[in-house]
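Engineer: got a predicted structure here, sequence first:
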Amino acid sequence: MSLVNTKEMFQKAYNGGYAVGAFNVNNMEIVQGITEACAELKAPVILQASAGARKYASHTYLVKLVEAAVVENPDLPIALHLDHGASYEICKDCIDGGFTSVMFDGSSKPYEENVEEARKVVDYAHQYNVTVEAELGRLAGIEDAVAVEDDKAQFTDPDQVQDFVKRTGVDSLAIAIGTSHGAYKFKPGQKPQLRFDILEEVASRLPGFPIVLHGASSVIPEFVQMINQYGGKMPDAIGIPEDMLRKAATMAVCKINIDSDLRLAMTASVRKYFAEHPDHFDPRQYLKPARDAIKGMVEHKITAVLGCAGKA
């Protein structure tokens, strides 16, 4: 099987009441851990690269790593997705360079500019059978080059979604209903709460249309505690409760993005290893358990949140 786009994935997910995991990748161990978990659980997967990942690993290395995963797992549907493409030029570069799905993020732009540039991305992408995600509303938090202060965050306006999708032709839509980028999503004492009323209204206005949630890591406490136990200084962080995400996955949400939880699991594993083996220096020795930690996290997300096991 070659790399696929997200069209068939999302059709099946919408009809089946589950979501596909979109996991951010930065290096070989992360790609391996994610795809090993998905292969064992027979779950479709989206491997996505941010601007930061492309800068760190280079576009070519990331594409070749994902292509290697396809060779290793020929029966597994794998899409390669650009996360938060800030411009038409970046999206075009990824389409030309082998990505099968791109996100144009014009959420910080005036509405008409967002529509115009998203339409331009769609016109180019669809010539090459590449699917396009766009965003309405703005999530608070920080992820690589994306940084939105709390007072600048905006819930998605359901009154705009039909016009936006009709005029742009996008294949999926990321909406803001209370998720947030990064590990530090909420202020002390603030209770996480997803606006399911907005999700339901959007779904009613776009029947059958796939919705995406960004900023959906749950910041599992055991990994924050492990990092602190082995020399870290992370304050308490509160993520999105997994039962809320699971509910969203049974509704119109077909793609859930997960990044921070992978970073926490991997970092906690590396810190633990060095605390227990301070004299070791072979990268293979500490990256193997780190890869296993990624695999375990993805297995957990597939079964506890996404519901996509056995859907490959």
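Structural biologist: Structure received. Numbers count the residues shown, from 1 in each chain.

Engineer: please make it C-alpha for all contacts and neighbour counts, starting now.
Structural biologist: Fine.

Engineer: for H280, grab the count of nearby residues.
Structural biologist: 11 (other C-alpha atoms under 10 Å).

Engineer: and if you look at K247?
Structural biologist: Neighbours of K247 (other C-alpha under 10 Å): 16.

Engineer: same check, this time on L194
Structural biologist: 17.

Engineer: quick one: residues contacting it.
Structural biologist: L194 makes contact with 177-179, 244, according to C-alpha atoms under 8 Å, 6 or more residues apart in numbering.

Engineer: second structure for comparison follows:
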Amino acid sequence: MPLVSGKLLFERANEFGFAVGAFNFNNMEFLKAILEAAQEEEAPVFLQTTESAIGYAGIEFLAGMVHAVKDSYKVPFALHLDHGRSVESVLLAIRYGYTSVMIDYSDKPYKENLEVTRKVVSLCSPLGISVEAELGRLVGREDEVESVEEVLVDPEQAKEFALGTGIDALAPAIGTAHGAFKFKGEPRLDFERLRRVKERTNLPLVLHGASGVYYEYVNEINMYGGELKGARGVPDDDVRRAIELGINKVNTDTDLRLAFISTLRRMMSEERRNVDPRKFLKPAMEEVKEVVKRRIRLYGSSGKASLF
């Protein structure tokens, strides 16, 4: 199936009550792992790049890879700009064939967030490109997305924002965090707040900062010289509960990185005479693929490609 608009993924997920996995990539290995996992699980996915991924690899390479293989897979997928910080970033994504964007002005005053988001919608909607925005702020840092302050979303303001902008999806801050070190104690997601946001907006909702930070990968990284003691993520049961309450897109980045790096560290320790990077990268890519499949099943999107 060809590359599709994020609007279609959001609409189907909202209608049928599941979440589409949104997986970040910045190289060929991650992209291949995500698409192969989606194909095997018969699941729709968002392929995401951040501004820092674009700065690292170049948008012509990232978008070029996706467009080069878009007819090689039978599952629907969208190419999404994650955490776009400016209208210029959105325009660049449009130029290179992205089918979904996020404009993130959540760290700006509410009025500025609303006005800029409305402008982005006016640019993207006529082209069939979906627009995601964020209200509230998540603590933590991941891929140059950083906040030291947590501000949870106001459900009434979310309704006003949705009506005032015409967005296709909203990422409400409900207590998750970016990065591998999400929580100092037990995770505390505000499910009641999430329920009220869904009730008031009826929009597809997006969960950021939702990686599980699985112990086996953290442990392996630490075993082979890493320093990730105390890293913890969102329990799978909490993700399931959030989907039941109206989450329709779940972002996943940290879990893919942990799977990739843990495998690389182990392989480089065990294969000390090897100088062929493919011998390291392929097993790491395969481990990323397994994590993507695991997350797709968690989100309830396995087999949902048949809905498109």
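Structural biologist: Arrived safely. Please read these numbers as outputs of a predicted model, since none were measured by experiment.

Engineer: overlay the chains and give the TM-score.
Structural biologist: Put the two chains on top of each other and the TM-score (TM-score structural alignment, normalised by the length of the second structure) is 0.97; 305 aligned residues with a C-alpha RMSD of 1.0 Å.

Engineer: returning to that earlier point: and of the contacts of L194 of the first structure, the nearest to M234 of the first structure?
Structural biologist: T179 (20.4 Å; C-alpha to C-alpha).

Engineer: from Q225 of the first structure, how far off is that closest one?
Structural biologist: The gap separating T179 of the first structure from Q225 of the first structure is 22 Å, by C-alpha to C-alpha, to the nearest Å.

Engineer: contact partners for V291 of the second structure?
Structural biologist: By C-alpha under 8 Å, 6+ apart, V291 of the second structure lies in contact with 255-256, 259.

Engineer: tell me the counterpart of it in the first structure.
Structural biologist: Here V291 of the second structure is matched to M297 in the first structure, going by TM-score structural alignment.

Engineer: one step back: give me the more crowded residue out of T179 and Q225 of the first structure.
Structural biologist: Taking neighbours as other C-alpha under 10 Å, T179 of the first structure and Q225 compare with T179 leading, 27 against 16.

Engineer: doesn't I240 make contact with the more buried one?
Structural biologist: Yes: with contacts counted by C-alpha atoms under 8 Å, T179 of the first structure reaches I240, the gap being 6.8 Å.

Engineer: identify the contacts common to these two.
Structural biologist: A216.

Engineer: one step back: over in the first structure, see which of the contacts of V291 of the second structure survive.
Structural biologist: Counting by both residues aligned by TM-score structural alignment, their matches' C-alpha atoms under 8 Å, those that remain in contact in the first structure are 255-256, 259.

Engineer: count of neighbours near R284 of the first structure?
Structural biologist: R284 of the first structure, neighbours per other C-alpha under 10 Å, totals 9.

Engineer: next one: the one 3 residues further on
Structural biologist: A count of neighbours around L287 of the first structure, defined by other C-alpha under 10 Å, yields 17.

Engineer: wait, T99 of the second structure touches H80, no?
Structural biologist: Yes: T99 of the second structure is within contact range of H80, at 6.3 Å (criterion: C-alpha under 8 Å).

Engineer: which one of these two is surrounded by more residues?
Structural biologist: Between T99 of the second structure and H80, counting by other C-alpha under 10 Å, H80 is the more crowded of the two (29 against 24).

Engineer: who's in contact with the more buried one?
Structural biologist: With C-alpha under 8 Å, 6+ apart, H80 of the second structure has these contacts: 6, 46-49, 98-102.

Engineer: okay, strands next: where are they in the stretch 1-150 of the second structure?
Structural biologist: For the stretch 1-150 of the second structure, the strands defined by DSSP state E, counting those that start in this stretch cover 20-24, 45-49, 77-84, 100-103, 130-135, 139-142, 145-147.

Engineer: again, but for the stretch 201-312 of the first structure
Structural biologist: 211-213, 253-258.

Engineer: of those strands, which approaches G33 of the first structure most closely?
Structural biologist: The nearest among the strands of the stretch 201-312 of the first structure, by C-alpha to C-alpha, is strand 253-258 at 13.8 Å.
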